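Enquirer: need a structure here:
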Amino acid sequence: MWNEYRITKFQISDMILTHLRPQATLTDDSPGYKDARAQCLRARSQMAQISEDICCSVPYILGLLNQEHRDSPHLEPAVRDSHGAFVLLWPLTVAALAQLYPSPTSDFVFDCLDLISNVMGIQQATAFRNLVISSSAQYTWVGNI
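Expert: Reported below is the predicted structural model:
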């Protein structure tokens, strides 16, 4: 449930960035430039926080909290809840899209998607991984304003 809320916040931030991009990428002396730039940077910061929050939810949703190495998707855990893996596919994709690729967050997301695909047998995770790679440059312009 919380990840659905996070995704909604992500989508709102994405709409803000889309709407303000023309104004935020103008020259310094343009009217409204500073406000648009500040709002874009704030939206981008919120997206990064959402990404981190989604990644923090992975061990709980996959049922890894009681295992010895619960915060490392590199291990092949006895994942009990395949429903949790399905529920995580889109939030993990959003988490990776919110970060520049490659990044520690996208590496973590790829490890999780690989675990879901290879260990749990949910092959849709591979398609989501490819989606992240093909869409990775979506927010790079924000760093240039």
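Enquirer: please make it C-alpha for all contacts and neighbour counts, starting now.
Expert: OK.
Enquirer: need the contact list for the residue sitting nearest the centre point of the chain.
Expert: Nearest to the geometric centre of the chain sits Ala95, at 0.9 Å (Cα atoms, centre = their mean). Residues in contact with Ala95 (Cα atoms under 8 Å, 6 or more residues apart in numbering) are Ala48, Ile50, Ser51, Glu52, Ile54, Cys55, Thr105, Ser106, Val109.
Enquirer: could you export those residues as a markdown table, including neighbour count and distance to Phe128?
Expert: Converted to a markdown table, the contacts of Ala95 look like this (neighbours: other Cα atoms under 10 Å; distance: Cα to Cα, whole Å):
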| residue | neighbour count | distance to Phe128 |
| --- | --- | --- |
| Ala48 | 19 | 19 |
| Ile50 | 22 | 18 |
| Ser51 | 27 | 15 |
| Glu52 | 16 | 18 |
| Ile54 | 22 | 15 |
| Cys55 | 21 | 15 |
| Thr105 | 21 | 15 |
| Ser106 | 25 | 12 |
| Val109 | 27 | 10 |
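Enquirer: for the comparison step, fold the sequence that follows:
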Amino acid sequence: MKSFGHHTLATALCIQLRGREQFRSEVQIRLFLQVQTYHQLQLAIPYSLKCWSHWAETIQSEEEFAANRFSEINERLANARAEIKQQRISSPSVIASRLLKFDDEIEAWRRDLPASWAYKSYCSVRSTGSPPSEVFESHYDKYPDLWIASTWNNYRSVRLLIHEAIIAATLKHGSDEEIANLTASMAVLARMARDICNSVAYIMGRGREGSRSPTPEDGNGSASPGGYLLLWPLFLAGMLRTTRRAQRAWITSEIRHIGTTMGIHLAISMARVLVEHNKSFSDAEVWFIGQFYP
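Expert: Model prediction:
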């Protein structure tokens, strides 16, 4: 997994080398915005990503503009998390005060999203004796398009990072009173993980067309390009201390399916970690580049 971190940093260098000529189409801009959100490295955002995001903003649609606002919050959050690690801050109250303000910003961003970002939730009905559902606990969401669905999962992943950091610091260094007050953060972890699971059917292309419920036949064992976009959100959701055993097993199965159908070795490694280790993603043995701090 450490090599994935190196690839992410190398991407930033490629963006810098190619310059503004790369921002000529909607696809190129959206790929750039996607790269901006892959910073689970607990390092500051590379200068090239900060520099070119301001240039790309001038030719963005309403949806892309909203995504860029999210990326700017992400940038400041990444810098704050890097400072916490570099300064070796371990006080739960200090960490919470530094990170929760970004959680508030992200929630304000969500409330201000244009109507074109809205998704709809459904319940899938399965008859007794039929094959297992391709959706988690019979619930799934449908989105306007694949890119918006992926951005929603990036939003959820960022909230997971914020509250997992607070929980990890509090359990390790907090008082009994601080530990007792972790209920709100635990609830955020559970809710974000559930919403990530509910996005899987749409992103994997199961029943994406029309309004019918996803079925096991929709996937047909074939690869779905959306699978790559699910890897990190699903892995983070699977490694949470709040994720139930049945949910973790379902997530593991989905990640393994992505790995085998798309030939992504990283996904196979992720599935193996989920099976072999009963740990949170913030544990040192799991964190893919350096030590998750605190």
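Enquirer: let me see the TM-score of these two.
Expert: For this chain pair, the superposition-based TM-score is 0.72 by TM-score structural alignment, normalised by the length of the first structure; 128 aligned residues with a Cα RMSD of 2.8 Å.
Enquirer: circling back: how near is the residue nearest to the centre of the first structure to Arg70 of the first structure?
Expert: 19 Å (Cα to Cα, to the nearest Å).
Enquirer: okay, helices next: where are they in the second structure?
Expert: 2-18, 26-36, 47-56, 62-86, 92-111, 146-173, 176-180, 183-203, 216-219, 227-238, 245-262, 265-276 (DSSP state H).
Enquirer: show me what the longest one is packed up against.
Expert: Other elements packing on helix 146-173 of the second structure under the criterion 3 or more Cα pairs under 8 Å, 6 or more residues apart in numbering; DSSP states H and E are helix 62-86, helix 92-111, helix 176-180, helix 183-203, helix 227-238.
Enquirer: tell me which residues of that helix come out buried.
Expert: 146-170, 173 (16 or more other Cα atoms under 10 Å).
Enquirer: counterpart of Arg37 of the first structure in the second structure?
Expert: When the second structure is aligned by TM-score structural alignment, the residue opposite Arg37 of the first structure is Ile179.
Enquirer: circling back: out of the helices of the second structure, flag the one nearest Cys123 of the second structure.
Expert: Within these, the stretch nearest Cys123 of the second structure is helix 183-203; the backing value is 10.1 Å (Cα to Cα).
Enquirer: how about the contacts made by the closest residue to Ala48 of the first structure other than its chain neighbours?
Expert: Excluding its sequence neighbours, the residue lying closest to Ala48 of the first structure (Cα to Cα, 6 or more residues apart in numbering) is Ala98, at 5.9 Å. By Cα under 8 Å, 6+ apart, Ala98 of the first structure lies in contact with Met47, Ala48, Ser51, Tyr139.
Enquirer: got CSV for those residues, with distance to Leu88 of the first structure too?
Expert: Output for the contacts of Ala98 of the first structure, formatted as CSV (distance: Cα to Cα, whole Å):
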residue, distance to Leu88 of the first structure
Met47, 17
Ala48, 17
Ser51, 12
Tyr139, 22
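Enquirer: most widely separated two among these?
Expert: Ser51 and Tyr139 (13.6 Å).
Enquirer: residues near Gly121 of the first structure, how many?
Expert: 12 (other Cα atoms under 10 Å).
Enquirer: cool, the one 3 residues further on as well?
Expert: Residues contacting Gln124 of the first structure under the criterion other Cα under 10 Å number 13.
Enquirer: so what corresponds to it in the second structure?
Expert: By TM-score structural alignment, Gln124 of the first structure lines up with Leu266.
Enquirer: how far away is the aligned partner of the residue nearest to Ala48 of the first structure in the second structure from Glu83 of the second structure?
Expert: Aligned counterpart of Ala98 of the first structure in the second structure: Leu240 (TM-score structural alignment). Using Cα to Cα, one obtains 23 Å as the distance from Leu240 of the second structure to Glu83 of the second structure.
Enquirer: repeat that for Arg191 of the second structure.
Expert: 28 Å.
Enquirer: just Leu266 of the second structure next, same as before
Expert: Leu266 of the second structure is 28 Å from Glu83 of the second structure, by Cα to Cα.
Enquirer: swap in Ala246 of the second structure?
Expert: Taken as Cα to Cα, the span from Ala246 of the second structure to Glu83 of the second structure is 36 Å.
Enquirer: for stretch 57-71 of the first structure, buried residues please.
Expert: Val58, Pro59, Ile61, Leu62, Gly63, Leu64, Arg70.
Enquirer: can you check stretch 247-265 of the second structure too?
Expert: Applying 16+ other Cα under 10 Å to stretch 247-265 of the second structure flags 247-252, 254-259, 262, 264 as buried.
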